[in-house]
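A.B. asks: sequence and predicted structure, then a few things I'm wondering about:
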Amino acid sequence: MKKLLFIGLTLFTLNVFAQQTTELSKQGDNDLKYRVSFPAIILGNLGEGGERTNTQHIELHIKRELNAKSIVGIKLATWRLFQPMGIQWWDGLLDKIDSKEEFYPGYLRETGVGFSYQHMLWKGLFASIEVLPLFKTYLDLDNNKIANGFKLYNSYHIGYHFAFGKKKQFFIEPQFHCNVWHIDTNTPDEFKQLDNKWDSYFLFEPNLYIGIKL
């Protein structure tokens, strides 16, 4: 039932995306506005080299404004997980990183290209959804491949857009995410045993996006 619900949400989002793209085609080129942004969290991985907890997170968003309220975009992302993503804050997430008790017997590398829809609610307040199909690669501690799989990663966001600069071309977007991945295939047993102990969602992830309008 959960899988059907999230498949339905994904199809609904695709329909919204198609409708907004149709509206865009009716506008002149002079009305188009672009945004390029990335999450500040990726800066924390710089300089860590091969450390066990380095997620090697790289993420880029390229967006286009359709009108004053609607923004669509493409999301490019890759990261490396060292423990299950579904450990919540109240489950002792940070303590488990320190103790290493939930670490995988290797790594999970996930890479994908997806899309996003952002809707401005009031002034800078916005809500958005991101749908990201992910190709999974499981690795041992020596970075030898164990298996491949697929994950459908959806995230739901609420945040605020702050623009600054002479032409308001620079911006930051502090926000909170709720992430879900109920479609997740071909997980090796030694990884699955750890994943099954935790949720297939993560709630209230804080983040800060940094960007520029072009």
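C.D. replies: Perfect, I can see it now.
A.B. asks: contacts and neighbour counts: CA atoms only from here.
C.D. replies: Fine.
A.B. asks: would you map the strands across the chain?
C.D. replies: For the chain, the strands identified by DSSP state E occupy 33-39, 58-65, 70-81, 107-122, 125-139, 145-160, 162-164, 170-184, 201-213, in order along the chain.
A.B. asks: could you export the ones you listed as a markdown table, including mean neighbour count and distance to Lys2?
C.D. replies: Output for those, formatted as a markdown table (neighbours: other Cα atoms under 10 Å; distance: least, Cα to Cα, whole Å):
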| stretch | mean neighbour count | distance to Lys2 |
| --- | --- | --- |
| strand 33-39 | 18 | 29 |
| strand 58-65 | 19 | 27 |
| strand 70-81 | 19 | 24 |
| strand 107-122 | 19 | 21 |
| strand 125-139 | 20 | 16 |
| strand 145-160 | 18 | 13 |
| strand 162-164 | 14 | 35 |
| strand 170-184 | 18 | 7 |
| strand 201-213 | 16 | 12 |
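A.B. asks: now render those strands as JSON lines, adding distance to Lys96.
C.D. replies: Formatted as JSON lines, the entries for the strands of the chain read as follows, by distance: least, Cα to Cα, whole Å:
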{"stretch": "strand 33-39", "distance to Lys96": "24"}
{"stretch": "strand 58-65", "distance to Lys96": "24"}
{"stretch": "strand 70-81", "distance to Lys96": "14"}
{"stretch": "strand 107-122", "distance to Lys96": "16"}
{"stretch": "strand 125-139", "distance to Lys96": "21"}
{"stretch": "strand 145-160", "distance to Lys96": "23"}
{"stretch": "strand 162-164", "distance to Lys96": "34"}
{"stretch": "strand 170-184", "distance to Lys96": "20"}
{"stretch": "strand 201-213", "distance to Lys96": "15"}
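A.B. asks: got another one to weigh against that:
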Amino acid sequence: MAYNRFWWKGLYTAVHAMNAFQRYYNEDNKKMANGFTLFMTYRLGYQVKLFNNRFFIEPSVGLTHWPVKTNTPPSFREKESKWPNYFGWEPGLHFGYNFGLKRNK
């Protein structure tokens, strides 16, 4: 699920949410547990329109965060405890084509 909001002259913010169901296995390839992670991305960017506004590029910077993580086995939790549950300032570059209909003036 994603939500984009254009604020002013191409400046935008976006929030993306993704769910992930995980399976945890040990060194012997035996299943230990099933888990769930909610993975969030918060993005700030700018849309640059090209070629009569039909194409665009969107350079941006993002912050990823996983606020919900359930049923993680203790051995995995111990390894992951060395790092925070977010990752900041990842660059992004989206590009696209506007399929909107041309209107006659």
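C.D. replies: Okay, I see it. Given the structure is predicted, the values throughout are model-derived calculations rather than measurements.
A.B. asks: list the TM-score for the superposed pair.
C.D. replies: Put the two chains on top of each other and the TM-score (TM-score structural alignment, normalised by the length of structure 2) is 0.77; 98 aligned residues with a Cα RMSD of 2.2 Å.
A.B. asks: which one of the strands of structure 1 lies nearest to Gln20 of structure 1?
C.D. replies: With respect to Gln20 of structure 1, and counting by Cα to Cα, the nearest of the strands of structure 1 is strand 70-81 at 7.8 Å.
A.B. asks: which stretch of structure 2 lines up against that closest one?
C.D. replies: The alignment of strand 70-81 of structure 1 onto structure 2 (TM-score structural alignment) covers no residues at all.
A.B. asks: elements contacting that strand?
C.D. replies: Counting contacts by 3 or more Cα pairs under 8 Å, 6 or more residues apart in numbering; DSSP states H and E, strand 70-81 of structure 1 is packed against strand 58-65, strand 107-122.
A.B. asks: which residues touch the residue nearest to the spatial centre of structure 2?
C.D. replies: For structure 2, Thr41 is the residue whose C-alpha lies nearest the centre (Cα atoms, centre = their mean; 3.7 Å). Neighbouring residues of Thr41 of structure 2 by Cα atoms under 8 Å, 6 or more residues apart in numbering: 14-17, 62-65.
A.B. asks: what residue in structure 1 is paired with it?
C.D. replies: Aligned counterpart of Thr41 of structure 2 in structure 1: Ser155 (TM-score structural alignment).
A.B. asks: ok, now Leu93 of structure 2?
C.D. replies: With TM-score structural alignment as the criterion, the equivalent of Leu93 of structure 2 in structure 1 is Leu208.
A.B. asks: same deal with Phe55 of structure 2?
C.D. replies: The criterion is TM-score structural alignment: under it, Phe55 of structure 2 has Phe170 as its aligned partner in structure 1.
A.B. asks: related to what we said a few turns ago, now do the match of Thr41 of structure 2 against Asn186 of structure 1, distance only.
C.D. replies: The spacing between Ser155 of structure 1 and Asn186 of structure 1, counted by Cα to Cα, to the nearest Å, is 22 Å.
A.B. asks: gap between Gly96 of structure 2 and Thr70 of structure 2?
C.D. replies: 36 Å.
A.B. asks: check Gly92 of structure 2 too.
C.D. replies: Computed with Cα to Cα, the distance linking Gly92 of structure 2 and Thr70 of structure 2 is 28 Å.
A.B. asks: Arg5 of structure 2 now?
C.D. replies: Distance, Arg5 of structure 2 to Thr70 of structure 2, by Cα to Cα: 30 Å.
A.B. asks: and for Leu93 of structure 2?
C.D. replies: Relative to Thr70 of structure 2, Leu93 of structure 2 is positioned 31 Å away (Cα to Cα).
A.B. asks: how about Asn19 of structure 2?
C.D. replies: Per Cα to Cα, Asn19 of structure 2 is found 12 Å from Thr70 of structure 2.
A.B. asks: what is in contact with those two at once?
C.D. replies: Here Asn19 of structure 2 and Thr70 share the contacting residues 36-37, scored by Cα under 8 Å, 6+ apart.
A.B. asks: Glu78 of structure 2 -> structure 1?
C.D. replies: Alignment of Glu78 of structure 2 against structure 1 is given by TM-score structural alignment, with Gln193 as its counterpart.
A.B. asks: verify the contact between Leu93 of structure 2 and Ser60 for me.
C.D. replies: Yes: using Cα atoms under 8 Å, Leu93 of structure 2 is in contact with Ser60, at 6.1 Å.
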